[in-house]
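[1] coordinates only, sequence not included:
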């Protein structure tokens, strides 16, 4: 096997994303062949003895999981407030150290991908690959045509302007003064969908992600998960390659 950079090796082994692996290296958490490494240029392969926080690093088979995340669960592998995290929902059949690709807010439900393939995760999260994510939101009030146009064109938020999106009003409830709206984006900033609706004066009451590219929640109920098929993984990787 050709030697690769240590942070990539760690990411591929499911330790963490490549960026997080770089942070772990820089802060002295990683040893290679008995020596602590803090530089980013070190290259390794399976013949090297790699330890993370004193634990030997064992390479794992790649795992790709689609989960229907419930509300009230953190999109993480640990939580300092001891709240339930998405990996708590995994059963004994998942022994690999998977972690979420991106995140859904604590009170947001829907489609979440988990993997131990760091490069795959980084590509899916990067906005330049334009991976569409479709959300259904229950919002206060009724969006006007101008508000929809503003959301679709891109709206100024704290620190950035959102990219173009697609907005569809699915239904309106005049008695409850609310609407059901589908919005398709390809970015993943924190609280982005909520902030976009807030920016045009409509607070999100309830939010769910129903689609990730061509993947849906079909066949799953809240809290369940399944492995992606080989074809689904191949199709996602092909789309990323085609968009480079």
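    Arrived safely. Bear in mind the structure is a predicted one, so any value in this text is a computation, not a measurement.

[2] please make it C-alpha for all contacts and neighbour counts, starting now.
    Noted.

[3] give me the residue at the spatial middle of the chain.
    residue 102 (2.0 Å; C-alpha atoms, centre = their mean).

[4] look up how far residue 103 lies from the closest residue to it other than its chain neighbours.
    Of all residues not flanking residue 102 in the chain, residue 125 sits nearest, at 6.3 Å (C-alpha to C-alpha, 6 or more residues apart in numbering). Noted for residue 125: a distance of 10 Å to residue 103, by C-alpha to C-alpha, to the nearest Å.

[5] same check on residue 166?
    As judged by C-alpha to C-alpha, residue 166 and residue 103 stand 21 Å apart.

[6] for residue 168, same thing?
    Computed as C-alpha to C-alpha, the residue 168 to residue 103 distance reads 23 Å.

[7] those two: which is more packed in?
    The neighbour count for residue 168 versus residue 103, taken as other C-alpha atoms under 10 Å, is higher for residue 103 (20 against 14).

[8] comparison target, given below:
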């Protein structure tokens, strides 16, 4: 394991969401920041995160280079860090999280709800999205029209979309069949509007879509749309093991 590099106190605190560099300089001037029991005088003081003891207002600062957030994305919110016309998922997080510059891992359509992972761990995000990894993504769908066993078989073979692309095999489970059907779909890639286009290819219309799992990560049922929580250590480990991170 590579040794932990020394970092400036103001950089660490900014990364951990304690404010801008200017705000942190004010904290230091007011002697509210301590390292190893002594007040910090210089914002550029270099310390070893996790080894040197850093406190702000008497509270220990636990240094974590990465953050992992599970969000239950609501409908009408864009899976992006910024957008000129629409609300984005980052707006749903408090400033202390936004300061750490997380970004969504992949995209959910604006009108799709459910599990969205936000992180500043670029390597893990890249691995989760890599076409070579075939990370499964499971969705709950409400569909206009009767979903049949023939549709299940079509999804299992791979569906030819309107642009000529044939999808990878997908798992379609019928939960309730009728004029308005309910189903769970697991896909192993992430093409644009893929599930909607797959159902359209078998003459069905998706009227509600919610992602409920991504690899080993399952949407926390206690999270209402718009709510979030940090991943547990076990969840982060499972994602890393899946991708070889």
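    Nice, thanks for sending it over. Note that the structure is a prediction, hence the values are computed from the model and not measured.

[9] could you get me the TM-score between them?
    In this superposition the chains share a TM-score of 0.70, using TM-score structural alignment, normalised by the length of the first structure; 183 aligned residues with a C-alpha RMSD of 2.1 Å.

[10] what do we get in the second structure for the residue nearest to residue 102 of the first structure?
    Counting by TM-score structural alignment, residue 125 of the first structure lines up with residue 129 in the second structure.

[11] same deal with residue 63 of the first structure?
    Residue 63 of the first structure maps onto residue 67 in the second structure, by TM-score structural alignment.

[12] check contacts around the residue nearest to its match when sequence neighbours are not counted.
    Leaving aside its sequence neighbours, residue 67 of the second structure sits nearest to residue 119 (C-alpha to C-alpha, 6+ apart; 5.4 Å). Applying C-alpha atoms under 8 Å, 6 or more residues apart in numbering, we find residue 119 of the second structure in contact with 66-69, 101-105, 125.

[13] aligned against the first structure, show me the partner of residue 107 of the second structure.
    When the first structure is aligned by TM-score structural alignment, residue 107 of the second structure is paired with residue 103.

[14] ok, now residue 200 of the second structure?
    By TM-score structural alignment, residue 200 of the second structure lines up with residue 198.

[15] now do residue 242 of the second structure
    Residue 242 of the second structure maps onto residue 239 in the first structure, by TM-score structural alignment.

[16] can you give me the buried ones in the helix or strand where that match lies?
    Element membership of residue 239 of the first structure [criterion: DSSP states H and E] is helix 230-242. Buried residues in helix 230-242 of the first structure, counted by 16 or more other C-alpha atoms under 10 Å: 236, 240.

[17] quick one: list the elements packing against that helix.
    Other helices and strands packing on helix 230-242 of the first structure, by 3 or more C-alpha pairs under 8 Å, 6 or more residues apart in numbering; DSSP states H and E, are helix 118-125.

[18] quick one: the next helix or strand after the helix it packs on to the second structure mean distance?
    Downstream of helix 118-125 of the first structure, the next assigned helix or strand under DSSP H and E is strand 133-140. Compared with the second structure after the fit, strand 133-140 of the first structure shows a mean deviation of 0.7 Å (mean C-alpha distance after the TM-score superposition for the first structure).

[19] what range in the second structure matches the helix or strand just after strand 133-140 of the first structure?
    Sequence-wise, the next helix or strand downstream of strand 133-140 of the first structure (DSSP H and E) is helix 145-153. Per TM-score structural alignment, the counterpart of helix 145-153 of the first structure in the second structure is residues 149-157.

[20] mean deviation of the matching stretch from the first structure?
    Compared with the first structure after fitting, stretch 149-157 of the second structure has a mean deviation of 1.4 Å; criterion: mean C-alpha distance after the TM-score superposition for the first structure.

[21] pull the distance from that stretch to the chain's centre.
    Between the centre of stretch 149-157 of the second structure and the centre of its chain there are 30 Å (C-alpha atoms, centre = their mean, to the nearest Å).

[22] what does stretch 172-188 of the second structure give?
    In terms of C-alpha atoms, centre = their mean, the centre of stretch 172-188 of the second structure is set 24 Å apart from its chain centre.

[23] how about the helices in the second structure?
    Here the second structure has its helices, by DSSP state H, at 9-15, 21-29, 95-98, 122-129, 149-157, 194-201, 233-243.

[24] how long is stretch 65-79 of the first structure end to end?
    With C-alpha to C-alpha applied, stretch 65-79 of the first structure spans 21 Å between its terminal residues.

[25] in that stretch, what's buried?
    Those would be 65-71, 73-76, for stretch 65-79 of the first structure by 16+ other C-alpha under 10 Å.

[26] narrow the residues you listed to those in strands?
    Among the buried residues of stretch 65-79 of the first structure, the members falling in strands (DSSP state E) are 65-69.

[27] determine which two of the residues you listed are furthest apart.
    For those, the farthest-apart pair by C-alpha to C-alpha is 65 and 69; their separation is 11.6 Å.

[28] hey, which strand is longest across the second structure?
    strand 205-214.

[29] contacting residues around residue 80 of the second structure?
    Contacts of residue 80 of the second structure by C-alpha under 8 Å, 6+ apart are 88-90, 103-104, 107.

[30] same question but for residue 84 of the first structure, I mixed them up
    By C-alpha under 8 Å, 6+ apart, the contact set of residue 84 of the first structure is 72-74.

[31] closest to residue 153 of the first structure out of these?
    residue 74 (30.9 Å).

[32] how about the closest one, nearest residue that isn't a chain neighbour?
    Distances taken as C-alpha to C-alpha, 6+ apart put residue 85 closest to residue 74 of the first structure, at 4.5 Å, once the chain neighbours are dropped.

[33] how about the one you found, what's its match in the second structure?
    For residue 85 of the first structure, the residue aligned by TM-score structural alignment is residue 88.
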